[in-house]
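A.B. asks: what follows is a predicted structure for the sequence shown.
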Amino acid sequence: MGRYAVLVSGPAGSGKSTFCSALITHAHSIGRSVHLFNLDPAAERFEYQPSIDIKELISLEDVMEEMNLGPNGGLIYCFEYLLDNLDWLDDELGQYNDDYIIIDCPGQIELYTHFPIMTKLTRILQDQYNFKICATYLLESQFMDDKTKYFAGVLSAMSAMINLEVPHLNIMSKMDLVEKGETAEEAKAGRRREMERYFDPDPLLLVGEVNSKTNPKFHSLNQAIVQLIDDFSMVSFMPLDVTDEDSVGTILSHIDNAIQYGEDEEPKEPKNMDTGDFDED
């Protein structure tokens, strides 16, 4: 088997840690060996104890206090410190040779969309540690109720995809909240059809609704943004309901496909075709 990693990114509050926990729970239920890598130096509570935790190297709280930095500046300092201390990362990753690492990232989207920090880290994981990586980007489903926020989310997802340059899966999280309070028929009928256009966005179709809620002086900018999204035509979302094991399993299967999970495993050949004994190597 090879080395595999899932990068769980997205804005603060999009459900990244909850998604990580759901992935781990599902993976354990099907006999997978998975480990949580906390890459957020400000994180405090975990449903599953991280096997690797950046806070053992450096914490945001200490940096802010000692360096007199704000949260964003402190976070960038933490990641630069990590990149300058790869011996720590080498020691932590060295014991996981045939495992699946789930990396819970901070919620500051600038790390994926503006700065090259996460890009450098993913390349190090690929080139130095031979990890096959799939990045996931979570966008909260409530953004569908605010078209301007939705377009901003689509644009940030596209920016992360371009910046990280690894197999990528965009996820519409918290779908259980969207359907909360509706009857089963309502959830499966009109509301579900309405949501489909957000999973595979047609920005040119939605721009009229955006313009109706924004100042006319921004209409040309809105048009330029949606045209950019439409020209690239690379952003689509998969719905995620963490309370539904089938939903989590579907997401995991797409991640597996993106990183070709298990395809480099050597098949076991029988030692003796008559007895049916198998080689354990």
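C.D. replies: Alright, I've got the coordinates.

A.B. asks: okay, CA-based contacts and neighbour counts for the rest of this
C.D. replies: OK.

A.B. asks: can you classify Ala43 by secondary structure?
C.D. replies: For Ala43, the secondary structure call by DSSP: H, G, I helix; E, B strand; the rest coil comes out as coil.

A.B. asks: so how many other residues sit close to it?
C.D. replies: 17 (other CA atoms under 10 Å).

A.B. asks: what of Thr148?
C.D. replies: Burial measure for Thr148: 19 neighbouring residues, criterion other CA under 10 Å.

A.B. asks: which ones are touching it?
C.D. replies: By CA atoms under 8 Å, 6 or more residues apart in numbering, the residues touching Thr148 are Val210.

A.B. asks: my read is that Ala12 contacts Glu110, right?
C.D. replies: No: with contact defined as CA atoms under 8 Å, Ala12 does not count as touching Glu110 (11.3 Å).

A.B. asks: which one of the two is surrounded by more residues?
C.D. replies: Here Ala12 and Glu110 are compared on neighbour count by other CA under 10 Å; more neighbours surround Glu110, at 19 against 15.

A.B. asks: Ile171 versus that one, what's the distance?
C.D. replies: Here the distance between Glu110 and Ile171 works out to 18 Å (CA to CA, to the nearest Å).

A.B. asks: now swap in Leu139 and tell me
C.D. replies: Using CA to CA, which is the criterion applied here, Leu139 is 6 Å from Ile171.

A.B. asks: comparison target below:
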Amino acid sequence: MEPPPVTTYAQLVLGPPGSGKTTYCKGMAEYLRGLGRDVAIINLDPAAPSTPYDATIDVAALVTTPAVAATHGLGPNGALIYAFEYLAANTDWLVAALRPHRGKYWLFDMPGQVELSTHNDAIRGLLSALTRGGGVRLAAVNLVDAAHCADVGKWVAALLVSITVMFQVELPIVNVLSKVDLVEAYGGLENIEQYAEGMDLEYLVGALDDDPRLTKYAALNRALVGLVDDYSHVRFQTLSITSQESVGALVKVVDKANGYMFSEMDAAGLMAARVP
């Protein structure tokens, strides 16, 4: 009988371009290594010409968007979708590359094109391959730039995208407001915690109605905000990647999502414990 697979804990780092995924992976890896965890960063963005971290595995060894664009005459968006679907069709390459790193803590730096995690089944095929055979405990970390809170229209759009990602990815997910240390550039946003905790959505409707450009879309605005309200479990953790306190607080939440917090607990003791 084969021994059970070594348990591997991982984060799938998602978010649109500019949300800070690559910076997050670098900062999170440094923090986790400081805790004594053996971290491997896997760059799965075929459009990234370079990364500020040393990638343990880089999708560029399999496919890149410049090569795809040159070969098939595609633009940036089409080339990225093609490259990611090519990766999803060749998951054996990724699984083989990951095999020597089982037992490490994986950070997957994903592409930033929103369609890949909201309207593309390739990501499901990729996740299926990663978790096949068991032993991999994944949680998604969905980054949203805190600057979107300064524009109510962008904030509603960010909420809708986050809801869609939650349904499409089908993993335990932690939504994160990133770059909160930079919100001073957008007027301070003293109520940033309200946005993170799910602020009064009636305020959003009023703010949208006050925008003269959106007056004729009043009914649509109410319907969209109502949809967000129906999924009131959309909450955000706040993050300043340069703050150890902020990163540490987020790590505790992610550790619950992917189960790492239970990894060193005495399973026999847990089973024998009385249920209150």
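C.D. replies: Perfect, thanks for sending it. Just so it is clear, the structure is predicted and the values come from calculations on it, not from any experiment.

A.B. asks: of Leu139 and Ile171 of the first structure, who's got more company?
C.D. replies: Set Leu139 of the first structure next to Ile171 and count neighbours by other CA under 10 Å: Leu139 wins out with 28 against 22.

A.B. asks: pretty sure the more buried one belongs to a strand, no?
C.D. replies: Yes: when the secondary structure is assigned by three-state DSSP, Leu139 of the first structure falls within a strand.

A.B. asks: setting aside sequence neighbours, what's the nearest residue to it?
C.D. replies: Met172 (5.1 Å; CA to CA, 6 or more residues apart in numbering).

A.B. asks: counterpart of that neighbour in the second structure?
C.D. replies: Following TM-score structural alignment, the counterpart assigned to Met172 of the first structure within the second structure is Leu177.

A.B. asks: do Gly13 of the first structure as well
C.D. replies: For Gly13 of the first structure, the aligned residue in the second structure is Gly18 (criterion: TM-score structural alignment).

A.B. asks: please report how far its match lies from Gly103 of the second structure.
C.D. replies: Using CA to CA, one gets 30 Å for the distance from Gly18 of the second structure to Gly103 of the second structure.

A.B. asks: between these two, tell me which one has more neighbours.
C.D. replies: In terms of neighbours (other CA under 10 Å), Gly103 is the more surrounded of Gly18 of the second structure and Gly103; the figures are 19 against 12.

A.B. asks: how many other residues sit next to Glu265 of the first structure?
C.D. replies: As a measure of burial, Glu265 of the first structure has 9 neighbours, counting by other CA under 10 Å.

A.B. asks: leaving out the residues flanking it, which one is nearest to it?
C.D. replies: Leaving aside its chain neighbours, Glu265 of the first structure sits nearest to Met1 (4.7 Å; criterion: CA to CA, 6+ apart).

A.B. asks: Glu85 of the second structure now?
C.D. replies: Ala122 (5.6 Å).

A.B. asks: which ones are touching the equivalent of the one you found over in the first structure?
C.D. replies: Correspondence of Ala122 of the second structure to the first structure, assessed by TM-score structural alignment: Ile117. Neighbour list for Ile117 of the first structure: Ile76, Phe79, Glu80, Leu111 [criterion: CA under 8 Å, 6+ apart].

A.B. asks: please, which helix or strand holds the last one?
C.D. replies: Pointing back at Leu111 of the first structure there. Under the criterion DSSP states H and E, the helix or strand holding Leu111 of the first structure is helix 110-113.

A.B. asks: now the third one
C.D. replies: Taking DSSP H and E as the definition, one finds Glu80 of the first structure inside helix 71-84.

A.B. asks: next SSE downstream of that helix?
C.D. replies: Beyond helix 71-84 of the first structure in the direction of the C-terminus, DSSP H and E gives the next helix or strand as helix 86-93.

A.B. asks: with the second structure superposed, average distance for the longest helix along the first structure?
C.D. replies: As far as residue count goes, and with DSSP state H defining each element, the longest helix of the first structure is helix 147-164. For helix 147-164 of the first structure, the mean distance from the matching residues in the second structure following superposition reads 0.5 Å, by mean CA distance after the TM-score superposition for the first structure.

A.B. asks: other SSEs contacting the next helix or strand along the chain from that helix?
C.D. replies: Scanning forward in sequence from helix 147-164 of the first structure by DSSP H and E, the next helix or strand is strand 168-173. Contact analysis of strand 168-173 of the first structure by 3 or more CA pairs under 8 Å, 6 or more residues apart in numbering; DSSP states H and E lists strand 131-140, strand 237-239 as its packing neighbours.

A.B. asks: before we move on, the earlier item: so how far is Ser59 of the first structure from the residue nearest to Glu265 of the first structure?
C.D. replies: 33 Å.

A.B. asks: between those two, which has more neighbouring residues?
C.D. replies: For Met1 of the first structure versus Ser59, the count of surrounding residues by other CA under 10 Å is larger for Ser59: 18 against 12.

A.B. asks: aligned counterpart of Asp38 of the second structure in the first structure, please.
C.D. replies: With TM-score structural alignment as the criterion, the equivalent of Asp38 of the second structure in the first structure is Ser33.

A.B. asks: let me know whether its match touches Tyr100 as I believe.
C.D. replies: Yes: with contact defined as CA under 8 Å, Ser33 of the first structure and Tyr100 form a contacting pair (6.5 Å).
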